[in-house]
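Visitor: Everything below, folded, please.
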Amino acid sequence: MFIKPKTKTIFLSSFLISSTFFSQAHNVSEGYQKPTDPLVIQNLENWQDLKFGLFMHWGTYSQWGIVESWSLCPEDESWTQRKSEHGKSYNKYVENYENLQTTFNPTQFNPQKWADAAKKAGMKYVVFTTKHHDGFVMFDTQQSDYKITSSKTPFSKNPKSDVTKEIFNTFRKEGFKIGAYFSKPDWHSDDYWWSYFPPKDRNVNYDPKKYPERWNNFKKFTFNQLNEITSNYGKIDILWLDGGWVRPFNTIDPKVEWQRTIKVEQDIDMDKIGIMARKNQPGIIVVDRTVPGKWENYVTPEQAVPEHALSIPWESCITMGDSFSYVPNDNYKSSQKIIETLVKIISRGGNYLMNIAPGPNGDYDAIVYQRLNEISTWMDHNQSAVFETRAVAPYHDGSFYYTQSKDGKTLNIFHIEEKTNYQAPSTLNFIIPETFKPKSLIVLGLKNRIKWKKSGDLIEIQLPEDRKKLKYTTVIQISE
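Guide: Modelled structure (predicted):
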C-alpha cells in the first residue's frame, strides 16, 4: 500500500473525485475513463454485485511483525521507521530483512480454512499480494530467486509452497472472484534500485532516460512476472497494481503531495502490460492505482470512505486491524464497526475490501475467526440487502443508509447508531424516495408482522419486542 496512517477509518467530506484532499487520502484519480471492452464492462458490473472482499498482505516481513516493505524505503515517515534490533545501519538492516527469506516457514498455511471463514462471512472475492514493494515473490516466478519457492526459503519444501497457486485455486473452488495484487516498483531488483547508487526514496534511484537499457530490463522483468501470473494461475478476474509512482511523468498530479516527489520518467508501458493481461485473461479488470486512464478500471481509496456516493466504480481497502501486515496484538475492529463500515460503503455505491494479515505461522489470529463468525451471523439475515444492490438517493440521511435492488423494485434501509452495542428502538421514522410506492415492508431477521404507515415521503414503523435480538443494525426491506 502507499501510506500507513495510524488513524482509524477516515470519513471524507469530498464528493467530487477531483478533490485534492480525496486524492491525497488515497487513490481517487482525476479523469476516470470508462472501459470500452464489453467483457470488461460486464466483469465490472458483476464485481459491483459482490460488495465484500478479502485483501491479504503477507510476506517474510510478518516474521518481524512490521509494516510491509516500507522500512526498506529511505524516507523519514512514521510507516518507514526501522527498529535498531534488526540492524543499526541502513545497509545492515536491508541485509537482515532480505535474510528473512531463509527463515520463512509458515507451516500452518491452510487456505481452505481462510476460504471457509471468509465465505461464511459473505466475502465474495479475494485480492492477494503476489509481490509487494520489497520484491519478495509469493509465487513460483522464473524471473527471480527472491521467492517463496526458492531453495533458500524453508517453506519451499512444503507441497503448498506456491501459496499464490494454493490460495487462488482454493478460493476459486469456493466461488470467489480472484484478484492478484502486484507491486510495480521492486526494491529488490537491481534494475529498479540499482546498487551503483544508494536509494533516495521510494522511486527508481537512477534516471531511466539516462540509463534506458537498465530501465528496459526492468520493464521486461515486470512484464514477464505479470505474464506468469496471468498465464499460469488459472482464471484471474482482477489485476490490482500498486505503487502508483511508477507511472508516465505526464500523469503526475501536482496537487497530490506524494506525486510531487516523482522526479523522473517511470513509464512501465501499461499498454503492453494491459494488452497482454487481456489476451491471457479476456475481460480482466485492471486497476493501475492512482494513474488515470484506461487501465484504472476502478478507483481505490485506502483506509477511507467517501462521504457521498461516487458515480464511478470504486472500492475502499480498509484493514480489519490497524495494519495491512501482521502485527502482534493488533487492534482489530469490532464486528459492529466492520458492518457499519460495510453499510456506509455500499450505500455510496462502493465495495469493501477488508484486509486480514496472516502471521508468520501461516494463519490468522484467533480473534479474526471470531469476527468473521460474528459477521456471518449478521449476513445470514441481511445479505439480500447487501449483495447485487446499487446506491439510491437519498443514500444517507441521519442514522439511515439506503441501497436498492438492481431492478429498483426493492428498497433497503439500514439503521445504525455507532454506539458500543446497537439497540433497535421501538419506533423508527425515515424518508423514502418520492417516486417509490411501497406495498410491503419487513424487517430482516424478525418474523413478526411490522406495523407501519406512510405520510408523504416519510415512513414510521413500530418494532415488536423481539427487536432486541437484532445486532449491529436494523435492516428494513420495502417492496413495490
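
Visitor: Please make it C-alpha for all contacts and neighbour counts, starting now.
Guide: Noted.

Visitor: What are the boundaries of the helices in the stretch 51-200 of the chain?
Guide: With DSSP state H, counting those that start in this stretch as the criterion, the stretch 51-200 of the chain has helices at 90-98, 111-120, 163-173.

Visitor: How about residue 118, nearest residue that isn't a chain neighbour?
Guide: Of all residues not flanking residue 118 in the chain, residue 372 sits nearest, at 6.7 Å (Cα to Cα, 6 or more residues apart in numbering).

Visitor: ok, now how distant is that neighbour from residue 258?
Guide: To residue 258, residue 372 is 35 Å away according to Cα to Cα, to the nearest Å.

Visitor: Then residue 20?
Guide: Residue 20 is 12 Å from residue 258, by Cα to Cα.

Visitor: Give me the distance between the strand or helix carrying residue 339 and the centre of its chain.
Guide: Following DSSP states H and E, one finds residue 339 within helix 335-347. Its chain's C-alpha centre and that of helix 335-347 lie 15 Å apart, by Cα atoms, centre = their mean, to the nearest Å.

Visitor: can you check stretch 215-228 too?
Guide: 24 Å.

Visitor: Tell me where the stretch 351-480 of the chain has strands.
Guide: 351-355, 389-390, 396-397, 400-405, 410-415, 427-431, 440-443, 451-455, 458-462, 474-479 (DSSP state E, counting those that start in this stretch).

Visitor: nearest to residue 219, of those?
Guide: strand 351-355 (28.9 Å; Cα to Cα).

Visitor: Identify the residues contacting that closest one?
Guide: Residues outside strand 351-355 that contact it (Cα atoms under 8 Å, 6 or more residues apart in numbering) are 48, 50-57, 314-320, 324, 342, 345-346.

Visitor: ok now do residue 143, which residues does it touch?
Guide: Residue 143 makes contacts with 221, 224-225, as judged by Cα under 8 Å, 6+ apart.

Visitor: Which member of those residues is positioned nearest residue 467?
Guide: Once Cα to Cα is applied, the member of the contacts of residue 143 that ends up nearest residue 467 is residue 225, at 53.6 Å.

Visitor: Now do the host helix or strand of the closest one and helix 163-173, the angle between them.
Guide: Using DSSP H and E, residue 225 maps to helix 212-232. Per axes from the mean of the first three to the mean of the last three Cα atoms, to 10 degrees, the angle that helix 212-232 makes with helix 163-173 is 40 degrees.

Visitor: Next, the second sequence, to be compared with the first:
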Amino acid sequence: MKKVTLALALLAAASALPARAQQQGIHQQSTQYEAPTDPLVVQKLDKWRDQKFGLILHWGIYAIPGIIESWTICSEDWIERDSTVAYEDYKKHYWDYSKQFNPTKFNPEQWASVAKKAGMRYLVFTTKHHDGFNMFDTKESDFKISSGPFKDNPRADVAKYVFDAFRKEGFMIGAYFSKPDWHSQDFWWSKYATPNRNVNYDIKKYPWRWKKYQDFTYNQIGELMHNYGSMDILWLDGGWVRPKETVNDEVRSWGAPIPEFSQDVNMPRIAAMARQAQPGLLMVDRTVHGPYENYQTPEQKVPDRPLANPWESCLTLANNWGFVPNDVYKSPTKIVHTLVEVVAKGGSLLLGVGPKPDGTLDQEAVTRLAAIGKWLDVNGAAIYGTRATARFQDGTTYFTQGKTGTRYAIACLPESQPAPATVAWTGNVPKKGSAVKLLQTGKTVKWTSDGDKVTVMLPAALSKTAGAYPALAFAFAAR
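Guide: Below is the predicted model:
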C-alpha cells in the first residue's frame, strides 16, 4: 500500500508542478554578455547561429512515472507533494526508479531521423539532470542507466548512441550536463537535511568535501569530452551553482534561495580541459555571466525585442520537458510561428521533446514534428543561415536577411484558416521592378507598393485548403 501511495503522490505531483515550474524552476534570460575571443569558438558560434532550429531531449528516470524532471525531490515551498508521505521516503522511491528503467525499444536512429525530417539541425541531450541519474557510462557513479536493468543491452551507454545517431545525420552535437547533482553525497550530504536546491552543507566549513565535488564534476565532464566523439556544445544547467561574486540582483530576482558561500565548480579549469579535448567548443554556462556563457538561453519565453547577442529560446513542444502521459502539445502552426519570431529577432529555437520510458518517441510528437518539417522543407531559405534586419516585424509579418543580402518577409497566417488573397506589410520594400518569389510555390508573385506599404497577390490555389500553410515566405531584393 505504501508503494501505491507513493506512486500516486508522484503522479499527482506531475499534474501540480509543471505550471509552477515554468515560473520557479526555469532559467531567466541573462542581461549581461561577454563575447568569446577564441577564434575557433567565434567560428563555431557563427556556424551554430546558422542552424536556427535544435532539439533538446530530456530523458531520465522521471520518464517512468511521467512527471516533471527531477524537481519533485527538491524541498522548496513551490513544489507540491502528498503531505502524508515522508520526504525522505519520497526521495528514495523516486531514486529507486533507476531499478526499473529498462528502455528496450531504445532507437536513437529513429529519433535522429524524426528530428532531421522536422528540419532540426542541432541536438542537446541530457547526459545528467539535477537528480544525478547519468545517461552515460560514467565511471564516477553507479547511479546510471548502464548499471540498472538496461546494463546488459549492447546500447547501455545511451549517450554514445544518441550522439552517434545524430552526428551521422549531420547535426551539431550538444551535451546537457547539470552542475548540481542531488544524488551525490558531496552535494546533498546525508548528514544534513536537503532544504532546497543548493549544497546542503557549509562549503566554508567542509572545503574538502566541496573539492571532492569539484573533482567529480570535472571528471564527469572530462569523460563526456574525451569518450563520446566530436562535441560542439557543452550546455550546463543549474545556474544557481555559481561563484558567489556572480550573484547579482538579476539572480536574486529568481526567488531561489541563495547561500552565503560560493558554489564554484571551477569553470576555468573545466573549460581549459574541455576545449583542449574539443577545440572551439561552445560553452553555455546558463545565466552565469562571463566567458563561459557563449550564448544566452531564455527559457519558456521569446524575448520581446531582438537581442544583440547570440541566443536561443528553449521551449517545449508540449507542456513539459520530459515525457508526461496525456500532455498537451502545441500545434505545428504555433511552433512555426514561434520559430519565425525567434529567428526574426536574431535567435535560435531549441525545442524540447521527452522520449517515453521504453525508449520511443510519442507518436503525437512525431506527427507534429513532421508537420513542422514539411513547412521548413519549402521555406527553410528564410530561416537557416539568416540574420535579423533593422526592421524585424510588422504585425504578424517578420523579416530576415540571408548572408548574400536576400531579404525575406514571412507572413504568419491564422491557424486553420485559408490563405488570404493578398498579404501586406509595411517596411522592407522590394527594389522597384524586382521580382518577389513565393517560396511555397517557387514562383514569382505580383506585388505593388504605396510608399512603405507592400501588397502581394497570392495564387488562388493557396486558399483551397484551410490551415495548410502556417506561414508564407517571400524572397526579394530590398531597396
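
Visitor: where does the TM-score land?
Guide: TM-score of the superposed chains, computed with TM-score structural alignment, normalised by the length of structure 2, equals 0.92; 458 aligned residues with a Cα RMSD of 2.1 Å.

Visitor: Could you list the residues in contact with the helix holding residue 339 of structure 1?
Guide: 51-52, 305-306, 309, 316, 320, 351-352, 371-372, 374-375, 386, 390-392, 395-396, 401-403, 414, 416, 418, 420-421, 472-473.

Visitor: now it: which residue numbers in structure 2?
Guide: Residues 332-344 of structure 2 are matched to helix 335-347 of structure 1 when aligned by TM-score structural alignment.

Visitor: Give me the mean deviation of the matching stretch from structure 1.
Guide: Superposed on structure 1, stretch 332-344 of structure 2 shows a mean distance to its aligned partners of 0.5 Å (mean Cα distance after the TM-score superposition for structure 1).

Visitor: in that stretch, what's buried?
Guide: 332-344 (16 or more other Cα atoms under 10 Å).

Visitor: got the buried residues for stretch 252-266 of structure 2?
Guide: Applying 16+ other Cα under 10 Å to stretch 252-266 of structure 2 flags 254, 258, 262-265 as buried.

Visitor: Stretch 171-190 of structure 2 too?
Guide: Quick answer for stretch 171-190 of structure 2 (16+ other Cα under 10 Å): 171-184, 186-189.

Visitor: What range does it cover in structure 1?
Guide: Using TM-score structural alignment, the partner range for stretch 171-190 of structure 2 is residues 176-195.

Visitor: With stretch 282-302 of structure 2 instead?
Guide: Aligning stretch 282-302 of structure 2 against structure 1 (TM-score structural alignment) gives residues 285-305.

Visitor: coming back round to it: hmm, who's touching the helix holding residue 225 of structure 1?
Guide: With Cα under 8 Å, 6+ apart as the criterion, helix 212-232 of structure 1 contacts 141-143, 180, 184, 189, 191-192, 208, 236, 268-269, 273, 276-277, 280-281.

Visitor: average gap between the next helix or strand after that helix and structure 2?
Guide: Scanning forward in sequence from helix 212-232 of structure 1 by DSSP H and E, the next helix or strand is strand 238-242. Averaged over the aligned pairs, strand 238-242 of structure 1 sits 0.2 Å from structure 2 after superposition, using mean Cα distance after the TM-score superposition for structure 1.

Visitor: Strand 238-242 of structure 1 vs helix 212-232, what angle?
Guide: 150 degrees.

Visitor: in structure 2, what residues pair with strand 238-242 of structure 1?
Guide: With TM-score structural alignment as the criterion, strand 238-242 of structure 1 aligns to 233-237.

Visitor: Which of the contacts of residue 143 of structure 1 has the largest number of neighbours?
Guide: Using other Cα atoms under 10 Å as the neighbour criterion, residue 225 leads the contacts of residue 143 of structure 1 with 20 neighbours.

Visitor: Aligned to that one, what sits in structure 2?
Guide: By TM-score structural alignment, residue 225 of structure 1 lines up with residue 220.

Visitor: Can you give me the distance of that match to residue 181 of structure 2?
Guide: Distance from residue 220 of structure 2 to residue 181 of structure 2, by Cα to Cα: 11 Å.

Visitor: Apart from its chain neighbours, what residue comes closest to residue 427 of structure 1?
Guide: Nearest non-adjacent residue to residue 427 of structure 1 (Cα to Cα, 6+ apart): residue 462, at 4.7 Å.

Visitor: where along the stretch 251-400 of structure 2 do the helices fall?
Guide: 267-277, 332-344, 363-379.

Visitor: which one of those lies closest to residue 107 of structure 2?
Guide: helix 363-379 (13.6 Å).

Visitor: who does the closest one touch, helix- and strand-wise?
Guide: Contacts defined by 3 or more Cα pairs under 8 Å, 6 or more residues apart in numbering; DSSP states H and E place helix 363-379 of structure 2 against helix 108-117, helix 332-344.

Visitor: deepest of the helices of the stretch 51-200 of structure 1, which one?
Guide: Greatest average neighbour count among the helices of the stretch 51-200 of structure 1 goes to helix 163-173 (a mean of 20), per mean count of other Cα atoms under 10 Å.

Visitor: Just the angle for that helix relative to helix 111-120, thanks.
Guide: 40 degrees.
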